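A.B. asks: this is a predicted model, with the sequence first.
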Amino acid sequence: SKSILGEYTYQGTIISLESLPRQSNIQGSIECFNGDWYVFYHRSMNNIWNKRVICAEKIEFDKDGLIKPVLPSSNGIAEGLDTSKPIYFNSAVIQKNCRYTNGGKYGSAVIKDNAEIGFRYVLLTGKEKKISLQGEGLDNITHVIVTANGKVIGQSAGGEDIKLENIKKGKVEIVFTITSKGETKLETFRFFNKS
């Protein structure tokens, strides 16, 4: 609209949490800070509606001045998740066929059968050699595939460490596709630079 009084034309959704099932409303707002625009919102944490995490994502505009759709990220306005530290499964922004509990230090992703859990974005150094999962019931896992921006970088036949290949330095979306024959609770995963 050219005026706050209208008329308005619907141009789409700024941010959508489609990849995060069981979310309550996100109550977003946009604000300019130091010349850049951001969308600020909150989403529920561990699938509990009254437990919230505050989020902020940078907004970009197209050539016509319209806001480009914003993807929710695990890191918000930070550049990306640091591979030298544990990454908590409750920061996942892709959650398919899993649920979350308050178990563990920061909550756990609970999976049974097939699940997809993804993190947007992780800063790879290019030196990562393996990923180790931490949680309960890891012996129930029968298969894990790890992708970076859609390309397979590692897999394992079980809950043991996942050897990584073709790792390139950069900011990527990491997705775990996990098959489990029983209940598995995943709390963190960690990258290692040694095999």
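C.D. replies: Received the coordinates, thanks. Numbers count the residues shown, from 1 in each chain.

A.B. asks: contacts and neighbour counts: CA atoms only from here.
C.D. replies: Noted.

A.B. asks: report the longest strand in this protein, please.
C.D. replies: strand 170-192 (DSSP state E).

A.B. asks: which ones are touching residue 194?
C.D. replies: 128-130 (C-alpha atoms under 8 Å, 6 or more residues apart in numbering).

A.B. asks: go again using 10 Å as the cut-off
C.D. replies: Contacts for residue 194 (C-alpha atoms under 10 Å, 6 or more residues apart in numbering) come out as 127-130, 163.

A.B. asks: what of residue 144?
C.D. replies: Contacts of residue 144 (C-alpha under 10 Å, 6+ apart): 114-116, 154-162, 176-180.

A.B. asks: next, count neighbours for the residue nearest to residue 39 when sequence neighbours are not counted.
C.D. replies: Using C-alpha to C-alpha, 6 or more residues apart in numbering and skipping residues adjacent in sequence, the residue nearest residue 39 is residue 30, 4.3 Å away. Residue 30 is flanked by 15 other residues according to other C-alpha atoms under 10 Å.

A.B. asks: take a look at this one as well, against the first:
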Amino acid sequence: MKKQAFNPYLPSWEYIPDGEPYVFGDRVYVYGSHDRFGGYAYCQNDYVCWSAPVDDLGNWRYEGVIYPRNEDPQNKDGQMLLFAPDVTVGPDGRYYLYYVLDGLNVVSVAVCDEPAGRYQFCGYVHYEDGTRLGEAETDEPQFDPGVLTEGDRTYLYTGFCMPGDESRHGSMVTVLGPDMLTVVRKPEFVAPSRSYEAGTGFEGHAFFEASSIRKAGGRYYFIYSSVLSHELCYAVSQSPLGPFRYMGTIVSNCDLFIDSYKPGDRPMYYGGNNHGSIVEIAGEWYIFYHRHTNGTNYSRQGCMEKIRILEDGTIPQVEMTSCGGNGGPLKGEGEYPAYIACSLYCRDYALTVGAPGEWMDCRFPKITQDQPDGAEGEAYIANMCPGAVAGFKYFECRGVKRIAVRTRGGARGRFLVRTAWDGEVIGSIELGWNNEWKIYSAEVAVPDGVHALYFEFEGYGRLSFAGFELMTA
């Protein structure tokens, strides 16, 4: 039986940001960095892979560790971290993993005979004279590789450009030969940094990081994270070498700019950096991206949303939802975990979780877990203070008459339930003070139809929110 697909699409205890999704055979595989819950830096764990049947995106399978960070010959002590990778199939039919270690400015490559096997280091991207890409006199540092192979040529996109750093010009494409390592065409810039955005069409959305490349409908889509950080933008070209024309935002991990259900300038989640790409699965296109949890930059989780590529090549921006891979709204009955909230905010607005290394303070609710990193268990929303709201989109409701919630903590009050963030209250659920998880319920008549559900805490103290149940009888 197919499972319903939630966001995040992996188990709540897994932290795979920077997702690069690919369909190989009848499964979709996702490759990304690997954050550590409660970690002190990005990408502290080894590369792992997860996959799912193309017709069952709620049923993900752990494929195991595909590449440990001490596999690279320059990182035998494991002191450097594995930043965002990408994978492509070479002309020899093997799978090539491209990555950058956090202490180096060069691109490393590993290879495997299958998409989710154990990859083996095979070399560094280099010029014909052996100089590694990123170390020649005129090279800019390499970062966040994105790769596309066509015939015997592989197009490698890289770059990292902090706003204000005039030494970084933008994302660049480098062409590699059939050995997947040797440069046959030197780097050329395809998307400008903020310092060089004037007159390019990228103004306000200049390149920051997270280069990714896909081909769809005869067009090449360059997906990247802009200087705004929270958004994944795209640019389009008729050639993998460009020129690329800026087209817009595909998704924001705080839902900024979306005005279909709220003002466009209102954030609905705590954003941060973003990285991902698009993929066609069983005839439908999706954007993979990540959200931030635990009130920090360093515990990121992969999410996905269905997108539309229109006949003119444009991709309308999509909302963050709780049901991205489900093919439609979730069933309006049964139990749901609170960690699938796609809206989370309180009376004190914040666009992001803060700069890297900073932690959100006690004003803000956050998605977290009790168990240590890597241990299976259920996440929940902590620090629901008065005025805090958790929102979930969307449910196909028919005859919902009662809602139960599971909470704990030193708080008394009630959940006010709405079907729109600024809508009328359709019911309230009284909550008590309890140190262990306890279920409270009340009659709440949800109108029939497709709806969001928003739970606002009204009262005093702070509570944790584990989940809810929609009851039709």
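C.D. replies: Great, that's in hand. All figures in this text were calculated on a predicted structure; none of them were measured in a lab.

A.B. asks: out of the contacts of residue 144 of structure 1, which end up buried?
C.D. replies: Those of the contacts of residue 144 of structure 1 that meet the buried threshold are 114-116, 154-156, 158-162, 176-180, by 16 or more other C-alpha atoms under 10 Å.

A.B. asks: was I right to think residue 293 of structure 2 contacts residue 270?
C.D. replies: Yes. The pair residue 293 of structure 2 / residue 270 is scored as a contact, 8.5 Å apart, by C-alpha atoms under 10 Å.

A.B. asks: who has more neighbours, the two?
C.D. replies: residue 270 (28 against 25).

A.B. asks: state the distance from the more buried one to residue 156 of structure 2.
C.D. replies: Noted for residue 270 of structure 2: a distance of 32 Å to residue 156 of structure 2, by C-alpha to C-alpha, to the nearest Å.

A.B. asks: over to residue 231 of structure 2?
C.D. replies: Using C-alpha to C-alpha, residue 231 of structure 2 is found at 22 Å from residue 156 of structure 2.

A.B. asks: what does residue 416 of structure 2 give?
C.D. replies: 50 Å.

A.B. asks: residue 277 of structure 2 now?
C.D. replies: From residue 277 of structure 2 to residue 156 of structure 2 the distance is 15 Å (C-alpha to C-alpha).

A.B. asks: repeat for residue 214 of structure 2
C.D. replies: 12 Å.

A.B. asks: what's the answer for residue 379 of structure 2, then?
C.D. replies: In terms of C-alpha to C-alpha, residue 379 of structure 2 sits 37 Å off from residue 156 of structure 2.

A.B. asks: with residue 333 of structure 2 instead?
C.D. replies: 47 Å.

A.B. asks: tell me which of the two has more neighbours.
C.D. replies: residue 156 (27 against 20).

A.B. asks: the more buried one -> structure 1?
C.D. replies: Aligned by TM-score structural alignment, residue 156 of structure 2 pairs with nothing in structure 1.

A.B. asks: and residue 156 of structure 2, that one's in a helix?
C.D. replies: No. Residue 156 of structure 2 is assigned strand when assessed by DSSP: H, G, I helix; E, B strand; the rest coil, not a helix.

A.B. asks: if we can go back for a sec, my reading is that the residue nearest to residue 39 of structure 1 lies in a strand. Confirm?
C.D. replies: Yes. According to three-state DSSP, residue 30 of structure 1 belongs to a strand.

A.B. asks: give the contact list for it.
C.D. replies: 14, 37-41, 56-59.

A.B. asks: out of those, flag the one nearest to residue 121 of structure 1.
C.D. replies: residue 57 (11.9 Å; C-alpha to C-alpha).

A.B. asks: tell me which residue of structure 2 lines up with the closest one.
C.D. replies: So, by TM-score structural alignment, residue 57 of structure 1 is matched to residue 305.
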